[in-house]
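**Student:** give me the fold of what follows.
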Amino acid sequence: MKLTLYHLATSRSQRILWLLEEFQLNYDLVICRQNPPNAGMQQLKQHSASAKFPTLLIQADQQQFALSESSAIAEFLQQHLHKAPAADSALEQQLQFSFWKNFADASFMPNLALKQIFAHIVQRTPLPLRPVSWCFKQGFSLGYLNQAIAAQLDSIEQHLSRHAWLAGNSFSIADILVWFPLQACAAAHPEFMRYPHCRHYLAQIESRPAFQQALRKGQWSDAQFKQYWAKAW
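**Tutor:** All right, here's what the predicted structure looks like:
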């Protein structure tokens, strides 16, 4: 089986690049640029009309498939390659694993994405009307988003106060998937210092050799990441 990852630097596709490094899998990496499109972007469009990141091109038995969505890619690699760190065998850990790996993109990331959407709306509103869109953004944040994100961070903090990793004592793909939205909060949330266990957890992740190797290969930019997410708050 041949794997090719189409990757956009400093994006959610960094998680899949890290996952491939953790599994010590052989894969080809194509780094894409959107503005202006580079050769990698043009190549991706030939395989996938949606051209989403990440996209994993899977070639096996003279067939070729393009798989997008981080959670779907992670689940595929776990099920079909049997190398993915899953979770401890105990039922409690299995349940925690199932919850957290889906929590990342089904619950946590959408609230952060809404933060970005409202920030972009304000930026793109004509200047005379911008106070109106800003008030709408602030009202939605104060009335819902800020409390929702705080509750999610509280849940993660409480869990990590009792467990080394999300699925118990073993690192798993749940940790890989939750890393990105949690890192976004660490980069921009004004009260992230209130979450010491989350900060310790992120430091644990950063100490992993595969994580550092993936950052280098994926051309990750901390400065760009922080600048992007700072606009959301």
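**Student:** rest of the way, CA atoms for contacts and neighbours
**Tutor:** Will do.
**Student:** identify each buried residue in stretch 69-79, please.
**Tutor:** 69-71, 73-74, 77-78 (16 or more other Cα atoms under 10 Å).
**Student:** cool, and stretch 120-129?
**Tutor:** For stretch 120-129, a neighbour-count test (16+ other Cα under 10 Å) marks residue 122 as buried.
**Student:** just the terminal-to-terminal distance for it.
**Tutor:** End-to-end span of stretch 120-129 (Cα to Cα, to the nearest Å): 14 Å.
**Student:** ditto for stretch 99-117
**Tutor:** Span of stretch 99-117 from end to end, Cα to Cα: 26 Å.
**Student:** check stretch 27-45 too.
**Tutor:** 19 Å.
**Student:** need the residues that contact it.
**Tutor:** 2-9, 20, 51, 218 (Cα atoms under 8 Å, 6 or more residues apart in numbering).
**Student:** contacts for stretch 78-89?
**Tutor:** By Cα under 8 Å, 6+ apart, stretch 78-89 touches 23, 77, 93-94, 97, 167-174.
**Student:** please generate a structure for the following sequence too, so the two can be compared:
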Amino acid sequence: MLTVHHLNNSRSQRVLWLLEELGAPYEIRSYQRDAKTMLAPPELRAIHPLGKSPVVTEDGLTLAETGAIVEWIVDRYGQGRLAPPPGSAERVRWSYWLHYAEGSAMPPLLLKLVFGRLPAGAPSLLRPVVNMIAARAQASFIDPNLKTHFDYWESELGKSEWFAGPRFSAADVMMSFPVEAAADRGGALNGRSRLAAFLEKIHARPAYQRALERGGPYAYA
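**Tutor:** Modelled structure (predicted):
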């Protein structure tokens, strides 16, 4: 059976949600972040050398990277669901958003998280300097970059109800984590009604709720 190696408050919540949308059988092996560092526990390295989540295993296969996992699950269990037909214009857009979610959307959000935490981790004597550097980096580079992405998402959701077209798809599952993280730490919903509506719609989906029940508390829900 497919096993999802699930880390709390992580990208792996999307994998549980996708499987619930497809009604595919799976089991969960849960891991908890270190309370101080917020990093994944070393036990995950026994599953995959990078020690990250999500990772899925099935019949000798070990697969990491959320986008690759989502594509594999849709191919294996989708039976044509949650993906536009191959060769269609929607399929190209679907593939774009599937890869954009981690390739372009998440790096500036990660920078926002890291630079936001830098001052607290610095020695007390250096904290004012680190705080100044972190604030300057956010104001001059990170925040403008994030605004560009957030405005782009808002604009694209004005072209169709969902990211890849008129129908909900795995592309929306992939984009859920960047949008949720952006709403939590980047103020993405301020003045962006389409993004707010997107979150409301995905959070109301029965499969999303079932994934929460199985996966446990999730800070971004």
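**Student:** dump the contacts of stretch 27-45 of structure 1 to a markdown table, plus distance to residue 141 of structure 1.
**Tutor:** Formatted as a markdown table, these follow (distance: Cα to Cα, whole Å):
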| residue | distance to residue 141 of structure 1 |
| --- | --- |
| 2 | 44 |
| 3 | 40 |
| 4 | 39 |
| 5 | 35 |
| 6 | 34 |
| 7 | 31 |
| 8 | 28 |
| 9 | 28 |
| 20 | 36 |
| 51 | 31 |
| 218 | 32 |
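**Student:** which among those residues count as buried?
**Tutor:** 3-9, 20, 51, 218.
**Student:** give me every residue that touches the residue nearest the centre of structure 1.
**Tutor:** In structure 1, the centroid-proximal residue (Cα atoms, centre = their mean) is residue 180; its distance is 3.5 Å. The contact partners of residue 180 of structure 1, by Cα under 8 Å, 6+ apart, come to 12, 15.
**Student:** repeat for the one 5 residues further on
**Tutor:** Contacts here follow Cα under 8 Å, 6+ apart; on that basis residue 185 of structure 1 touches residue 192.
**Student:** separation between the equivalent of it over in structure 2 and residue 12 of structure 2?
**Tutor:** With TM-score structural alignment as the criterion, residue 185 of structure 1 lines up with residue 182 in structure 2. Noted for residue 182 of structure 2: a distance of 17 Å to residue 12 of structure 2, by Cα to Cα.
**Student:** am I right that the residue nearest to the centre of structure 1 is in a helix?
**Tutor:** Yes - the assignment for residue 180 of structure 1 by DSSP: H, G, I helix; E, B strand; the rest coil puts it in a helix.
**Student:** if we can go back for a sec, and the contacts of stretch 78-89 of structure 1, which are buried?
**Tutor:** Of the contacts of stretch 78-89 of structure 1, these count as buried by 16+ other Cα under 10 Å: 23, 77, 93, 97, 167-168, 171-174.
**Student:** what's the span of stretch 200-211 of structure 2, first residue to last?
**Tutor:** 16 Å.
**Student:** what residues does the helix or strand where residue 15 of structure 1 lies touch?
**Tutor:** Taking DSSP states H and E as the definition, one finds residue 15 of structure 1 inside helix 14-23. Here helix 14-23 of structure 1 makes contact (Cα under 8 Å, 6+ apart) with 5, 7-8, 26-27, 54, 70, 73-74, 83-85, 173, 176-177, 179-180, 210-211, 213-215, 218, 220.
**Student:** what's the mean distance for that helix versus structure 2?
**Tutor:** For helix 14-23 of structure 1, the mean distance to aligned residues of structure 2 following superposition is 0.8 Å (mean Cα distance after the TM-score superposition for structure 1).
**Student:** residue range for that helix in structure 2?
**Tutor:** Taking TM-score structural alignment, helix 14-23 of structure 1 hits residues 13-22 over in structure 2.
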